[in-house]
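K.L.:
Pasted the sequence and its predicted model underneath.
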Amino acid sequence: MDENELRTALRATITQHAEPPPMESRTALVTARRAARRRTVLACAGTAVVVLGVTLAALPGQGYLGGGTGWAPAAGPSAPAEALPTAFPSGAVPTEENTKPSWPAEASGDATADSGVHYQHGVALLEKLIEVAPAGYTVPNGTGPEDIPWRYHQATVEGDHWAYLVSVPLVKDGRTGQVLVEVHEPGNDLPADVCELATSFWGIGGACEKPDIGGTEVGVVTGPSGRDGVDQWVAYRHPDGTVVFLAQGLSTSGEGGTPLKSLPFTVDRLVELATGGLFK
């Protein structure tokens, strides 16, 4: 296909198909960031832009550009070629300034805070997580494979609220597991039902249980062994709407090493930490 044939095919596509609805960039970034957490806790920052690129890879009912399958115009009667549109539905010409989302000043260029009160809150959550490491375990510092820090913290804007993710490795007898906390401020759109909340964590799923702890609703899940570096977690929604996920794993997120022989925390201890005020 030469340049003229490609231009004709593009024009035919525009004239024969309804214009797709505009993408809400903030929603796309939030969705991608949550998916990135599921893939790996230590490499989730900065992956949200993948979603924006994927949406441009194909047009409805057409072949893929650059995919080796050629271009397949839509079937049906041909339409007269028209000039390509040059404006948004609103009449505004797309520019870098009016298409990118507006992030808070403390997040320089994306949804991840690199300074300010939310960044510092992430640092504080990391310190608290280190403090509650069980006796007999050490929390290494420095970096692991690919120079990724072992001790990790992040604060991100998710829609109308902030979310925090912190994780640390736990080492005992030359074996390495991990514990992590994910906190969502009030105003989040996470499920209200405690078991729906628990099984929504990173999309892992699993069987949810509701232990009887004096009327406090908590969801406890023991997931597929080792998936995404977590084996068990607790989900709890505080009365003010703050959501806390506290998870532990026998190994880290695909970083190699010898797994722990047993999980570091008991379920009772996980519930105690998740429902207390330590990680709010």
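P.N.:
Good, I have the coordinates. Numbers count the residues shown, from 1 in each chain.
K.L.:
Going by C-alpha atoms from here, please, whenever you check contacts or count neighbours.
P.N.:
Noted.
K.L.:
Tell me the helix or strand right after the longest strand along the chain.
P.N.:
Taking DSSP state E as the criterion, the chain has its longest strand at strand 161-172. As assigned by DSSP states H and E, the chain's next helix or strand after strand 161-172 is strand 175-184.
K.L.:
what about Leu42, neighbour count?
P.N.:
23 (other Cα atoms under 10 Å).
K.L.:
Let me fix that, I meant to ask about His121.
P.N.:
There are 17 residues near His121, going by other Cα under 10 Å.
K.L.:
Tell me how far it lies from Thr216.
P.N.:
26 Å (Cα to Cα, to the nearest Å).
K.L.:
Name the helix or strand for the residue nearest the centre of the chain, please.
P.N.:
Closest to where the C-alpha atoms of the chain average out (Cα atoms, centre = their mean) is Arg34, at 1.7 Å. According to DSSP H and E, Arg34 maps onto helix 25-39.
K.L.:
and that helix, what does it pack onto?
P.N.:
helix 49-54 (3 or more Cα pairs under 8 Å, 6 or more residues apart in numbering; DSSP states H and E).
K.L.:
Buried ones in the helix it packs on, by neighbour count?
P.N.:
Within helix 49-54, the residues that qualify as buried are Val51, counting by 16 or more other Cα atoms under 10 Å.
K.L.:
re the thing from before, roughly how far does the residue nearest to the centre of the chain sit from Glu97?
P.N.:
Arg34 sits at a distance of 25 Å from Glu97 (criterion: Cα to Cα).
K.L.:
Ok, Leu129 next?
P.N.:
39 Å.
K.L.:
Next one for the comparison:
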Amino acid sequence: MNEDDFRVSLRGALDSSTPPPPMSPAVAVATGRQAVRRRNLVAGGAGLGVTAVVAAVAVAVAGGGSGSAAPQQVGAPPSVAATAGSAPPTAPATLPTSPAPGDSKEVWPTGPNGQPQQDRTARAGHKFDQGEQLMRDLLAVVPAGYTALDNPGTDQLVSSRMSQAQYEGKVAGKDAWSYLAATQLGKGGGVGQLLVTVYEPGLIAATGDACAVAGGFWTRPASCRLVTTAGVTVGVATGGPGHGYDQWAAYRHPDGTVVFLAQSKTDDRPGGGDQGLAALPLPEDRLAALVVDERFHIKAS
């Protein structure tokens, strides 16, 4: 990663559609990491030096400035339009801490070979297997009439599918992970997207109702409403122009695990197709039902 790439990545993390990181360095690092991860997926999954970028975000935020705005809530943007009867989100809980600037280099979790990983992403072992299983579970819910595309991608074109298990940091002294699976969906010559991402307890700090949880996704929702399914309440959010995903559902399990299931009629990345889908693949009630499905409930281990 050269100096120009670093500068572009840092600017992307700071200028993304997520709210500006709060003044707390720990919260800023987690917020920056989510922003960069979203941009990496939009760019096709190419590595953009996540660790360096979020560390730089932490330095910038910790330094503050006389013109700094008041801290904003992570995962509960002020633009969230909750439905009547939904309580306003409360202050977020403390996110897992990351090394402060100047601290010794973070040691990655130990892989199956007994050695620390080379970066945040698991490439073998139990966590990697859970990411692969998440992809199989996502493919199993592709609605009838749609095809989960399977193009490997190139240096210039994105791959149609992506799965990942990523180490996010320490929560209560234990390693905490997130998992992601995404696929392009094709129908009638159009191409859209379906994605599920799962966060172990303590990684999504927003508290309050399910719409506050929905605000913890990678992009700020334009609106959100509460939907009841299978006896529980989930948040179903919509994105505005340029948000990457048109709609997503969010649910926090009683154990603290948070699941987001997102869909879009288009994929404007290189290799995403010139034409979008005529409609979203999943109707709202199905999206809400699937986000609470136990197959997407990856329990921390």
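P.N.:
Looks like it came in fine. Source: prediction; values computed, not measured.
K.L.:
sorry, back to before: tell me how far the helix holding Arg34 of structure 1 is from the chain's mean position?
P.N.:
The chain centroid and the centroid of helix 25-39 of structure 1 are separated by 4 Å, computed with Cα atoms, centre = their mean, to the nearest Å.
K.L.:
Now do it against strand 161-172, angle only.
P.N.:
10 degrees (axes from the mean of the first three to the mean of the last three Cα atoms, to 10 degrees).
K.L.:
on that earlier part again, out of Leu129 and Glu97 of structure 1, which sits in the more crowded spot?
P.N.:
Taking other Cα under 10 Å, Leu129 of structure 1 and Glu97 do not tie; Leu129 has more neighbours (20 against 8).
K.L.:
Please say which position in structure 1 Ser160 of structure 2 maps to.
P.N.:
Under the alignment (TM-score structural alignment), Ser160 of structure 2 maps onto Trp150 of structure 1.
K.L.:
Report the contact partners of that match.
P.N.:
By Cα atoms under 8 Å, 6 or more residues apart in numbering, the contact list for Trp150 of structure 1 reads 42, 140-144, 167-169.
K.L.:
Apply the buried test to those and list what passes.
P.N.:
Judged by 16+ other Cα under 10 Å, buried ones among the contacts of Trp150 of structure 1: 42, 140, 167-169.
K.L.:
what residue of structure 1 matches up with Val196 of structure 2?
P.N.:
Under TM-score structural alignment, Val196 of structure 2 pairs with Val181 in structure 1.
K.L.:
tell me which element the nearest residue to that match once chain neighbours are set aside falls in.
P.N.:
On the basis of Cα to Cα, 6 or more residues apart in numbering, the spatially nearest residue to Val181 of structure 1 that is not a chain neighbour turns out to be Leu246, at 4.7 Å. Element membership for Leu246 of structure 1, per DSSP H and E: strand 243-249.
K.L.:
now the angle from that strand to strand 161-172?
P.N.:
Using the same axes, to 10 degrees: strand 243-249 of structure 1 against strand 161-172 is 20 degrees.
K.L.:
And whichever helix or strand comes after strand 243-249 of structure 1 against structure 2, how far off on average?
P.N.:
Later in the chain than strand 243-249 of structure 1, the nearest helix or strand by DSSP H and E is helix 267-275. In the superposition against structure 2, helix 267-275 of structure 1 averages 0.8 Å from its aligned positions (mean Cα distance after the TM-score superposition for structure 1).
K.L.:
Run through who's touching helix 267-275 of structure 1.
P.N.:
When contacts are defined by Cα under 8 Å, 6+ apart, helix 267-275 of structure 1 is touched by residues 218, 220, 233-236, 238, 244-246, 279.
K.L.:
Pick the one among those residues closest to Ala198 of structure 1.
P.N.:
Ala235 (5.0 Å; Cα to Cα).
K.L.:
mind checking the SS state of the equivalent of the closest one over in structure 2?
P.N.:
Alignment note (TM-score structural alignment): Ala235 of structure 1 maps to Ala250 of structure 2. Here Ala250 of structure 2 is recorded as strand under DSSP: H, G, I helix; E, B strand; the rest coil.
K.L.:
Gly219 of structure 1 versus Lys210 of structure 1, what's the distance?
P.N.:
Taking Cα to Cα, one finds Lys210 of structure 1 at 5 Å from Gly219 of structure 1.
K.L.:
Looking at those two, which is more packed in?
P.N.:
Gly219 (24 against 14).
K.L.:
Counterpart of the more buried one over in structure 2?
P.N.:
Checking TM-score structural alignment: Gly219 of structure 1 goes with Gly235.
K.L.:
what do you get for Leu270 of structure 1?
P.N.:
So Leu270 of structure 1 corresponds to Leu287, using TM-score structural alignment.
K.L.:
ditto for Leu125 of structure 1
P.N.:
In structure 2, Leu125 of structure 1 lands on Leu134 (TM-score structural alignment).
K.L.:
Can you get me a residue count around its match?
P.N.:
Neighbours of Leu134 of structure 2 (other Cα under 10 Å): 26.
K.L.:
one step back: which residues touch the match of Ala235 of structure 1?
P.N.:
Here Ala250 of structure 2 is in contact with 210-211, 213-214, 234-236, 258-261, 288, 291 (Cα under 8 Å, 6+ apart).
K.L.:
Out of those, grab the one that's most surrounded.
P.N.:
In terms of neighbour count, Ala214 stands highest of the contacts of Ala250 of structure 2 at 36 neighbours, by other Cα under 10 Å.
K.L.:
Spit out the contact partners of that residue.
P.N.:
75-76, 221, 224, 235-237, 248-251, 260 are the contacts of Ala214 of structure 2 under Cα under 8 Å, 6+ apart.
K.L.:
and which of these is nearest Gly189 of structure 2?
P.N.:
Trp248 (23.3 Å).
K.L.:
OK, contacts around that closest one?
P.N.:
Trp248 of structure 2 neighbours (Cα under 8 Å, 6+ apart): 214, 236-238, 260-263, 287.
K.L.:
Enumerate every residue touching the closest residue to it other than its chain neighbours.
P.N.:
Nearest non-adjacent residue to Trp248 of structure 2, counting by Cα to Cα, 6+ apart: Ala262, 4.0 Å away. Shown in contact with Ala262 of structure 2 (Cα under 8 Å, 6+ apart): 194-196, 245-249.
K.L.:
10 Å - rerun?
P.N.:
182, 193-197, 217, 236-238, 244-250, 282, 287, 291 (Cα atoms under 10 Å, 6 or more residues apart in numbering).
K.L.:
Quick check: the aligned residue for it in structure 1?
P.N.:
So, by TM-score structural alignment, Ala262 of structure 2 is matched to Ala247.
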